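**Q** Got a predicted structure here, sequence first:
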Amino acid sequence: MAELTPPRTVLVTGATGGVGSAVARRLHADGWIVYAAHRKPTDEAALRDAGYTPVRMELTDEESLATAAETVGPRLDGLVNSAAVMGQGPVELTPAEAWRRQFEINVIGQTAVIRAFLPALRSASGRIVNVGAVSARVPPPFFGPIAASKAALSALTQALRMELRHQGVKVSLVEPGAMDTPIFATADKASAETGWAGSSETQQLYARALDAVRTTAARQTLGPVDPAVTAIVRALTARRPATLYTTGRDGRALALLRFLPDGVRERLLLRGMGVTAEAFAKTPVPVG
């Protein structure tokens, strides 16, 4: 009698929403044992009801990650790093607190997760899939914070891939375009709570440009998560996974802009975001 192959195992961070939840659903439907990472105790019951094995962990707490690694066990076929926070706004107006949080979650936290689960991934000759953003390669104006953190994630992914090349662990990066997930609403809420840095005069300098960006963003049609999910599954299952997957029509279009001269590319991005020179013109002060 042929020996039964045990189900493959995967840990998905950010499994309670956005791309992470969609990936968890797809892999569970494909027969994987899904370890669904979550932060809030209140999420555990819903994740268990969905057929996953909940794993409570905090990306910024290494003790929490060590406990989670013990829960998952000595072998892990896949790790999908999709947990992230999004910060947006002018570089000058983004407070240091917002920059630190962005890098703490999107870069340092991802690295800590990888370190915690690498022994189990090595035992299974597993796969690591990091979810980045195409803005890492072509940053639009006023998206510097998220673009900078995702560029750092891209760099560490490339270094990690070479370091693990001869250890049996394959590493891929998936860079989606703008997707219809709650992350934009969450980013807007976080920005409102944190507020802007700089004086009121400095903030006023950007006011009209930010209004133009918000208007443009409101008209934008966000893409589905399915192309990103499909790319993640392919990275986990293909015999020879690609090192980089760029998904979404807008994501592929944005990625192509990197081949243009800087001046041309930047003019196109500013125009696409609705930002003109007039947006930065000083408002005349009434006389008398």
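**A** Good, I have the coordinates.
**Q** For the rest of this, base every contact and every neighbour count on C-alpha atoms.
**A** OK.
**Q** How are the strands of this structure distributed by residue range?
**A** Using DSSP state E, the strands of the chain run over 9-13, 33-38, 53-56, 78-81, 127-131, 170-176, 244-247.
**Q** To Met273, which of these lies closest?
**A** Closest of the strands of the chain to Met273 is strand 170-176, at 18.5 Å (criterion: CA to CA).
**Q** Could you name the helices and strands sitting against the closest one?
**A** Other helices and strands packing on strand 170-176, by 3 or more CA pairs under 8 Å, 6 or more residues apart in numbering; DSSP states H and E, are strand 127-131, helix 144-164, helix 226-237, strand 244-247.
**Q** got another, please set it beside the one above:
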Amino acid sequence: MELDIPTFKKIEAVGWTVTLCILVFFFGHVFVFLGICFLVRKLYMWYKTRRLGLIDPLGKAVVVTGCDSGFGLGLAKHLHAVGFTVFATCLNLDSEGAKSLQKLASDRLKVVHLDITNDDSVGRCQRRVKEECENTGLWGLVNNAGLNVMGDLELTTMEQYLTTGNINLYGMVRMCKAFLPLIRQAKGRIVNVTSAKGLLAIPSCAAYTVAKFGGEAFSEILYQEMSQFGVTVSIIEPCNYGGATGCLNEAGLKRIKANFDEMWREASDDVKEFYGPAHLAQQMEDLKQAAATAAPTIDPVIDAFEDALRNQCPKFRYLIPGSNSYFDWSHILTCLMPFLPQSLFNKLRAYFVPYAIYK
């Protein structure tokens, strides 16, 4: 028996309707189940943390890199205040941050010179820490030091790519390789600072974003390899904190302008003709305006650092929203990115986050 076309279309429509209903029913139950599992896990972690309490910091030492300013400076002071012994490493011992730490004049706060791009400097720092922690090991290593370099992929010089990678990625690698034996001895914590840019690629920030993606990959491998030895690894991923850390203050903007001038000097005639001198000038103006949207304080990031070092069950990732308004679109887009088609995501990103303004 042959079906006429109208009857066939009716059967087809009924079939698709039934299929759709089954899918909605199935996935609806799946999402409800996953939601319940997520809630149960959150409640369990909250109960376990409350029951076990925070780790006592007394007698535990932490190395923090990049304490000249920003997160590192704030964290060194905070960890010292709660009871940790802190090795606050600074690139410049004459910096305002280093001087403010030295003024605390505490036996538990040691200001140490460190250049994380130099093997000899890292070795000297490691030996200094080992002398004081040889019996107990090192509880925490916070790889915070970083350099935020703005610029289009094509305009950024190779020297800027290499310098940014050496500080933000290979400095982290260098420190972990040097201090892992002491961390393993204490079954301690490694806390690596990347950025929302380690998850969310943003235009006009090529060198920094590439390095931060690398930091994410390195941290994941480190987590997998070290968990068998009782070492905990966490990643701190700040969003819009460029103004609060000093990346986009007056001195930071001067440094970015100097980088832009270097890009223009090194660019080929073809690239200069294509972009035009007004391109980088407009980017500078955009950054000045965008700096006003950043979070006014670094306190949420400092709280995440402390949780990673003291919580009995720390997170692997701490993605921390930061803005001077109710919404941090960089944080929202980072959370939505895995679930959106690339074309739609790119349009949303271009509309809500047109500037590379994160830590």
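**A** Thanks, I have the structure now. Small disclaimer: the values here were computed from a predicted structure and weren't measured.
**Q** What segments of the second structure are helices?
**A** 5-52, 70-82, 96-102, 119-133, 158-165, 171-186, 206-226, 242-245, 250-266, 269-275, 278-290, 299-310, 329-336, 342-352 (DSSP state H).
**Q** Pick the most buried one from those helices.
**A** helix 242-245 (a mean of 24; mean count of other CA atoms under 10 Å).
**Q** Export the helices and strands packed on strand 170-176 of the first structure to a markdown table and append columns for distance to Gln88 of the first structure.
**A** Below are those laid out as a markdown table (distance: least, CA to CA, whole Å):
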| stretch | distance to Gln88 of the first structure |
| --- | --- |
| strand 127-131 | 18 |
| helix 144-164 | 6 |
| helix 226-237 | 22 |
| strand 244-247 | 21 |
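**Q** Quick one: closest of those to Asp30 of the first structure.
**A** Checked against CA to CA, the stretch from those lying closest is helix 226-237, at 9.8 Å.
**Q** Give me the range in the second structure that the closest one lines up against.
**A** Matched against the second structure by TM-score structural alignment, helix 226-237 of the first structure falls on residues 299-310.
**Q** Relative to the first structure, what is the average displacement of the matching stretch?
**A** Comparison of stretch 299-310 of the second structure with the first structure after fitting gives an average deviation of 0.8 Å (mean CA distance after the TM-score superposition for the first structure).
**Q** Give me the residues contacting that stretch.
**A** 54-57, 71, 74-75, 78-79, 140, 189, 191, 234, 236, 238, 314-315, 318, 320 (CA atoms under 8 Å, 6 or more residues apart in numbering).
**Q** Buried among those? Make that a ChimeraX selection.
**A** Buried members of these, defined by 16 or more other CA atoms under 10 Å, are picked up in ChimeraX with:
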select :57,71,74,75,78,79,140,189,191,234,236,238,314,318,320
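**Q** what would the helices of the second structure look like in JSON lines with distance to Val112 of the second structure?
**A** As requested, the helices of the second structure are exported to JSON lines (distance: least, CA to CA, whole Å):
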{"stretch": "helix 5-52", "distance to Val112 of the second structure": "33"}
{"stretch": "helix 70-82", "distance to Val112 of the second structure": "12"}
{"stretch": "helix 96-102", "distance to Val112 of the second structure": "9"}
{"stretch": "helix 119-133", "distance to Val112 of the second structure": "7"}
{"stretch": "helix 158-165", "distance to Val112 of the second structure": "22"}
{"stretch": "helix 171-186", "distance to Val112 of the second structure": "14"}
{"stretch": "helix 206-226", "distance to Val112 of the second structure": "24"}
{"stretch": "helix 242-245", "distance to Val112 of the second structure": "21"}
{"stretch": "helix 250-266", "distance to Val112 of the second structure": "24"}
{"stretch": "helix 269-275", "distance to Val112 of the second structure": "43"}
{"stretch": "helix 278-290", "distance to Val112 of the second structure": "33"}
{"stretch": "helix 299-310", "distance to Val112 of the second structure": "20"}
{"stretch": "helix 329-336", "distance to Val112 of the second structure": "34"}
{"stretch": "helix 342-352", "distance to Val112 of the second structure": "41"}
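**Q** With respect to Asp152 of the second structure, which of those helices lies nearest?
**A** helix 206-226 (6.2 Å).
**Q** Mind giving me the packing neighbours of the closest one?
**A** Using 3+ CA pairs under 8 Å, 6+ apart: helix 206-226 of the second structure touches helix 158-165, strand 232-238.
**Q** can you put these in JSON lines and add distance to Thr245 of the second structure?
**A** Below are those laid out as JSON lines (distance: least, CA to CA, whole Å):
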{"stretch": "helix 158-165", "distance to Thr245 of the second structure": "17"}
{"stretch": "strand 232-238", "distance to Thr245 of the second structure": "11"}
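**Q** List the contacts of Thr247 of the first structure.
**A** Val174, Glu175, Pro176, Gly177, Pro227, Ala228, Ala231 are the contacts of Thr247 of the first structure under CA under 8 Å, 6+ apart.
**Q** Counterpart of it over in the second structure?
**A** Counting by TM-score structural alignment, the partner of Thr247 of the first structure is Ile320.
**Q** Next: Arg48 of the first structure.
**A** For Arg48 of the first structure, the residue aligned by TM-score structural alignment is Gln102.
**Q** out of everything not next to it in sequence, what's closest to Ile183 of the second structure?
**A** Leu138 (4.9 Å; CA to CA, 6 or more residues apart in numbering).
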